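sharing a model that was predicted from the sequence below.
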Amino acid sequence: MSVRVQTSIAANIVAEALSWLGTPYRHQGIRKGVGCDCIGLVLGVWQAVYGTAPEWPGAYAPDWAEAGGEERLLAATRRHCIEKQAGELSAGDLILFRWRPHLPAKHAAIMVGQDRFIHAYERNAVVVSALVPQWRNRIAGVFAFPERP
């Protein structure tokens, strides 16, 4: 599967996301260089590229493997982004993950290259990781950022 940047928005998303590398993990944080979690990373990138964040998610638990709950992250992403097939990954796409098939999606990342994504997770700074089978099998949705919010 090849991954490529398809639009100028996607190129801007990738460039901005990569500028967050090394930002420490902080639950519900949204500040580059200061602290963010995976959702804060996505919201911070969105705000830098579009000038404003799409919506604030409200309080959420730090445990993305928690049972129960609604598909709040998936629903919000569908309101603001363009849903794609999982096999259509492109650099600049937003990926949502779920820990297990019966759990809601609770982790977000942005594709930055072929089989590489950027994300924030507990006990780590913002990092680029390989989209290995352990991650690929947990994909709950793939989305393109809109040309305009």
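Everything's here; your move.

going forward, measure contacts between C-alpha atoms and count neighbours the same way
OK.

a helix runs through residue 95, doesn't it?
No - assessed with DSSP: H, G, I helix; E, B strand; the rest coil, residue 95 is strand; it does not lie in a helix.

quick one: neighbours of it, just the number.
26 (other Cα atoms under 10 Å).

using the three-state scheme, assign the nearest residue to it once chain neighbours are set aside.
Once flanking residues are discounted, residue 95 sits nearest to residue 142: 4.7 Å by Cα to Cα, 6 or more residues apart in numbering. In three-state terms, and counting by three-state DSSP, residue 142 is strand.

was I right about residue 142 contacting residue 81?
No - the pair residue 142 / residue 81 is not scored as a contact, 9.4 Å apart, by Cα atoms under 8 Å.

between those two, tell me which one has more neighbours.
Counted by other Cα under 10 Å, residue 142 and residue 81 do not tie: residue 142 has more neighbours, with 28 against 19.

if I pick the more buried one, what's in contact with it?
By Cα atoms under 8 Å, 6 or more residues apart in numbering, the contact set of residue 142 is 83, 84, 85, 86, 89, 93, 94, 95, 96.

what sits closest to the fourth one if chain neighbours are left out?
Right, the one you point to is residue 86. Leaving aside its chain neighbours, residue 86 sits nearest to residue 142 (5.6 Å; criterion: Cα to Cα, 6+ apart).

now do the one you found against residue 125, distance only.
When distance is defined by Cα to Cα, to the nearest Å, residue 142 is 23 Å away from residue 125.

dropping in the other structure now:
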Amino acid sequence: MTGVASAEINRTRIVATARGWLRTPYHHQAAVKGAGCDCLGLLRGVFAELYGAEPEVPPPYTPSWAEDRACEALRDAARRHLAEIPTGEADAGDVILFRWRDGLPAKHCAILTARNRMIHAYDGHAVAESWIPDAWARRAAYAFRFPGVDQ
């Protein structure tokens, strides 16, 4: 990994970095602050700002990629680069993956700014910080911590 030493990465810095992406327009597969991103692009961009580079560039994907492939590609990629934690332990600066229905793979991600708030991008909306509605909280499938961040 290049760039900033992991000892300098903390929850406050992660949240501040993610907030720097607020109002970035939605653009499928993009990861350019101020110009466009989707939920994965937001996570990729924040990671690159914090650590100096993206850990990997995903292959092209369609809006329905998770259902089409019926695999946990987002979870598997997160496991390669982030530390998995129980969803109930996730807090500010951690990443949450959501699945929309039982039996479907997780296909949406967000960065928490508090236990009940998140920053995320979704179709038709610019990157926003919002409360996590109960319906979304029930769909939290996985949680991850950025490398080098302590409890």
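That came in fine, so what should we check first? Quantities reported herein were computed from a predicted structural model and do not represent experimental measurements.

returning to that earlier point: buried by neighbour count, from the contacts of residue 142 of structure 1: which ones?
83, 84, 89, 93, 94, 95, 96 (16 or more other Cα atoms under 10 Å).

do I have it right that the fifth one meets residue 109?
Yes - with contact defined as Cα under 8 Å, residue 94 of structure 1 reaches residue 109; the gap is 5.8 Å.

for residue 17 of structure 1, see how far away residue 71 of structure 1 is.
For residue 71 of structure 1, the distance to residue 17 of structure 1 (Cα to Cα) stands at 24 Å.

between the two, who's got more neighbours?
Between residue 71 of structure 1 and residue 17, counted using other Cα under 10 Å, residue 17 has the larger neighbour count: 29 against 12.

can you tell me the helix or strand for the closest residue in space to residue 99 of structure 1 that isn't next to it in sequence?
With Cα to Cα, 6+ apart as the criterion, residue 99 of structure 1 has its nearest non-adjacent residue at 5.4 Å, and that residue is residue 65. Under DSSP states H and E, no helix or strand contains residue 65 of structure 1.

start and end of stretch 19-26 of structure 2, how far apart?
Stretch 19-26 of structure 2 has an end-to-end distance of 15 Å (Cα to Cα).

now do stretch 28-36 of structure 2
Span of stretch 28-36 of structure 2 from end to end, Cα to Cα: 8 Å.

list the contacts of that stretch.
Stretch 28-36 of structure 2 has contacts (Cα under 8 Å, 6+ apart) with 20-21, 23-27, 37-38, 40-42, 44-45, 60-61, 63, 123.

and that stretch, what's buried?
28, 29, 30, 31, 32, 33, 36.

and the helices in structure 1?
Listed in chain order, the helices of structure 1 (DSSP state H) span 8-18, 38-50, 72-80, 133-136.

what about the third one, how far off from structure 2?
Meaning helix 72-80 of structure 1. Helix 72-80 of structure 1 differs from its equivalent in structure 2 by a mean of 0.6 Å after superposition (mean Cα distance after the TM-score superposition for structure 1).

residue 96 of structure 2 contacts residue 106, doesn't it?
No - in this structure, residue 96 of structure 2 is not within contact of residue 106 by Cα under 8 Å, at 9.8 Å.

who touches both of the two?
Common neighbours of residue 96 of structure 2 and residue 106 (Cα under 8 Å, 6+ apart) are residue 141.

OK, contacts around residue 129 of structure 1?
Going by Cα under 8 Å, 6+ apart, residue 129 of structure 1 touches 116, 117, 118, 119.

how near is the aligned residue in structure 2 for the first one to residue 67 of structure 2?
Right, the one you point to is residue 116 of structure 1. Taking TM-score structural alignment, the alignment pairs residue 116 of structure 1 with residue 117 from structure 2. Using Cα to Cα, we find residue 117 of structure 2 at a distance of 27 Å from residue 67 of structure 2.

do residue 116 of structure 2 as well
For residue 116 of structure 2, the distance to residue 67 of structure 2 - Cα to Cα - is 27 Å.

same check on residue 60 of structure 2?
Residue 60 of structure 2 is 15 Å from residue 67 of structure 2, by Cα to Cα.
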